[in-house]
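[1] test case, fold it:
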Amino acid sequence: MENIHHLIQENEKGSRLDVVIASIQEDWSRSQVQQWIKEGNVTVNGNPSKANYKSVPGDEIVIEIPEPEALDVEAEEMDLDIYYEDEDVLVVNKPKGMVVHPAPGHLNGTLVNGLMAHCKDLSGINGVLRPGIVHRIDKDTSGLLMVAKNDLAHEKLVQQLVDKSVTRKYQAVVHGLIPHEYGTIDAPIGRDQKDRQSMAVVNNGKNAVTHFRVLDRFKDFSHVECELETGRTHQIRVHMKYIGFPLAGDPKYGPRKTLELGGQALHAGILGFVHPRTNEYMEYQAPLPAYFEELLTDLRNNR
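    Predicted coordinates for the structure are as follows:
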């Protein structure tokens, strides 16, 4: 059983308890939170409360997260696009539209379900709902992920992420014409105080650094390569919006009028890391998905 503590802030004054809690972590659904409240897993200042309780600044919320049962996540046969696999690690190319790991209320059809059918040995460090998952990419972002097949591999791969030694290069299409060829965005990212479901550049956020270079320019858009130094939630999407060039097709961070792409034009095309057992550097490259290539062709034709 894991306990999460949350102190109600001034900007959350008057908000419903279930809304506040659902905004703490992006993979918590409101219906799941309401179930926790109903079952008595949530207290306000030490007392059970109701979902429609209006929050008061200074309220101490404690959420007891029930341990997920092993049976919660089922193996599902999927046609996975695997680039590399051995006894320790696996590199997979995730398609656009697929969620990486299950969350309460969303237990099927994720990459983890497919991985569990593909191989029985995945590290257990992240628990039942996220076996083997070392890092994530968003549902509508395509591209390469490394997966740990045992705890030793998991710890070593996570350490490389902490040390910022993993190569992670993405391609994106953004609104606007970026005037310079190269740039670095060094701006901290945390929860958006106005919208707890979104991330934003905020003063008390976590350190976040993105390097970019322009690959091509079109009439109203730029094609860029972004390299992550850190890996914050929605980092590239938040950083490119912050400098005035939001991602095309992004329903959360893009402009109101954007391209209909079924999500942001973002692809994790290059992934490189040191193998946790052999200490050899390995790098993989996944080509742009068809929709992304078609988008670039359309933009070139409409210069």
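
[2] going by C-alpha atoms from here, please, whenever you check contacts or count neighbours.
    OK.

[3] where does residue 63 land in three-state SS?
    strand (DSSP: H, G, I helix; E, B strand; the rest coil).

[4] how many other residues sit next to it?
    Using other CA atoms under 10 Å, the number of residues around residue 63 comes to 20.

[5] same question, residue 88
    19.

[6] so it touches residue 146, yeah?
    No - Residue 88 is beyond contact range of residue 146, at 10.4 Å (criterion: CA atoms under 8 Å).

[7] ok, and what's touching the helix or strand residue 155 falls within?
    Assigned by DSSP states H and E, residue 155 belongs to helix 151-162. By CA atoms under 8 Å, 6 or more residues apart in numbering, the residues outside helix 151-162 that reach it are 88-89, 123-125, 132, 134, 147-148, 166, 230-231, 273-274, 276-277.

[8] separation between residue 216 and residue 263?
    According to CA to CA, to the nearest Å, residue 216 stands 21 Å off from residue 263.

[9] ranges for the helices of the chain?
    Along the chain, counting by DSSP state H, helices occupy 17-22, 30-38, 111-118, 151-162, 235-242, 290-301.

[10] can I get those in a markdown table with distance to residue 73?
    Shown next, in a markdown table, are these (distance: least, CA to CA, whole Å):
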| stretch | distance to residue 73 |
| --- | --- |
| helix 17-22 | 21 |
| helix 30-38 | 16 |
| helix 111-118 | 7 |
| helix 151-162 | 19 |
| helix 235-242 | 28 |
| helix 290-301 | 31 |
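
[11] before we compare anything, build this one as well:
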Amino acid sequence: MNVNSHRVSEEETYQRIDKVLTKLLPEVSRSQIQSWIKSGHVLVNQAPVKNNYKCEPDAVISWEIPEPEEMEIKAEDIPIEIVYEDKDVLVVNKPRGMVVHPSIGHSSETLVNALLHHCNDLSGINGVIRPGIVHRIDRDTSGLLMVAKNDQAHQALAEQLQAKTVKRSYVALVHGAIPHEYGTIEAPIARDPKDRQSMTVVTGGRDAITHFEVIERINQLFTYVKCVLETGRTHQIRVHMKYIGFPLVGDPKYGQRKSLSMNGQALHAQELGFEHPTTKEWLQFTVEPPEEFNEALKKIREMH
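    Predicted coordinates for the structure are as follows:
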């Protein structure tokens, strides 16, 4: 295990150690850091401390990142809608409410568990927990996802995502009447320093670009909108639409307190287009939003 160290700066003096480490390790949650401190993986001047320890001037914090515990991922007979499949790739219409891959707290009933039952050949680039997964969509977002069935296909699809040549368009219901027919939101996204479970627009975050087009304005209260991703940051559409003042309907994290109750955000990955990794043929798929999304749209249209 690699041991890392950091000398406490003047600015960090007398701050809690878990807070200091959260700033140093933006990709790690505060609760994860607290568990490392508790289990002795974090030392100050070579001695263990508690989570509420306040950093003394010039103290040296050292930490080692423990090896992740191997999760056993089981194949599960869960029905999934396969939109396209050949020996290299698979395109699936993920239902809302389904997590893409196993993680702490979600070790079963994920898309990966279902895929492992459906086929044995998935790429191993992302390891045991995420076989075949090239990109993700949130648990409560429904729609199209591409899956790689071998490492060569995975590499080719990942390169297309990096080169921004994959076409990914979503439909969403947002609060408010967007005044422009078209627009581009270019605002960097990173983890929210005040809430580690959320993302936010922040200076110095990762580049994030979303294009949008109004499909329909409804009763001057809502807009049915199409969003096209140029980049694929975590929660990108949800964060960007909130940032310009039009949060998604039903979004429990970034939405309004009063919204339609619909078990998560009204967001659906409707179109997916990419170059086939072997044949180089352009493949494009479209799936209509699920019933719950259409029900919300109908309810909104009936409001006066």
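
[12] and the TM-score between them?
    Scored against TM-score structural alignment, normalised by the length of the first structure, the superposed chains reach a TM-score of 0.88; 298 aligned residues with a CA RMSD of 3.0 Å.

[13] just to check, residue 54 of the first structure is in contact with residue 12?
    No - Residue 54 of the first structure lies out of contact with residue 12 (CA under 8 Å); the separation is 9.2 Å.

[14] pick out whichever of the two has more residues nearby.
    Counted by other CA under 10 Å, residue 54 of the first structure and residue 12 do not tie: residue 12 has more neighbours, with 19 against 15.

[15] could you measure from that one over to residue 58 of the first structure?
    Applying CA to CA, the value for residue 12 of the first structure to residue 58 of the first structure is 10 Å.

[16] over to residue 110 of the first structure?
    38 Å.

[17] more neighbours: which of the two?
    Comparing residue 110 of the first structure with residue 58 by other CA under 10 Å, the one with more neighbours is residue 110, at 22 against 13.

[18] what about the more buried one, distance to residue 140 of the first structure?
    From residue 110 of the first structure over to residue 140 of the first structure (counting by CA to CA), the distance is 12 Å.

[19] overlap in contacts of those two?
    Common neighbours of residue 110 of the first structure and residue 140 (CA under 8 Å, 6+ apart) are residue 98.

[20] name only those of the contacts of helix 151-162 of the first structure that count as buried.
    88-89, 123-125, 132, 134, 147-148, 166, 230-231, 273-274, 276 (16 or more other CA atoms under 10 Å).

[21] mind checking which of those residues are in strands?
    89, 147-148, 273-274 (DSSP state E).

[22] from these, which is closest to residue 24 of the first structure?
    Nearest to residue 24 of the first structure, judged by CA to CA, of these is residue 147 at 25.8 Å.

[23] my read is that the closest one contacts residue 133, right?
    Yes - using CA under 8 Å, residue 147 of the first structure is in contact with residue 133, at 5.4 Å.

[24] what's the closest non-adjacent residue to residue 258 of the first structure?
    residue 249 (5.5 Å; CA to CA, 6 or more residues apart in numbering).

[25] what about residue 216 and residue 263 of the first structure, which has more around it?
    Per other CA under 10 Å, whichever of residue 216 of the first structure and residue 263 has more neighbours is residue 263, with 20 against 16.

[26] ok, the closest residue to residue 137 of the first structure other than its chain neighbours - contacts?
    Computed as CA to CA, 6+ apart, the closest residue to residue 137 of the first structure that is not its neighbour in sequence is residue 100, at 7.1 Å. By CA under 8 Å, 6+ apart, residue 100 of the first structure lies in contact with 110-112, 136-139.

[27] residue 139 of the second structure contacts residue 101, doesn't it?
    No - Residue 139 of the second structure is beyond contact range of residue 101, at 9.7 Å (criterion: CA under 8 Å).

[28] what about these two, which has more around it?
    residue 101 (21 against 18).

[29] might one say that residue 65 of the first structure is in contact with residue 4?
    Yes - the criterion here is CA under 8 Å, and residue 65 of the first structure meets it with residue 4 at 7.5 Å.
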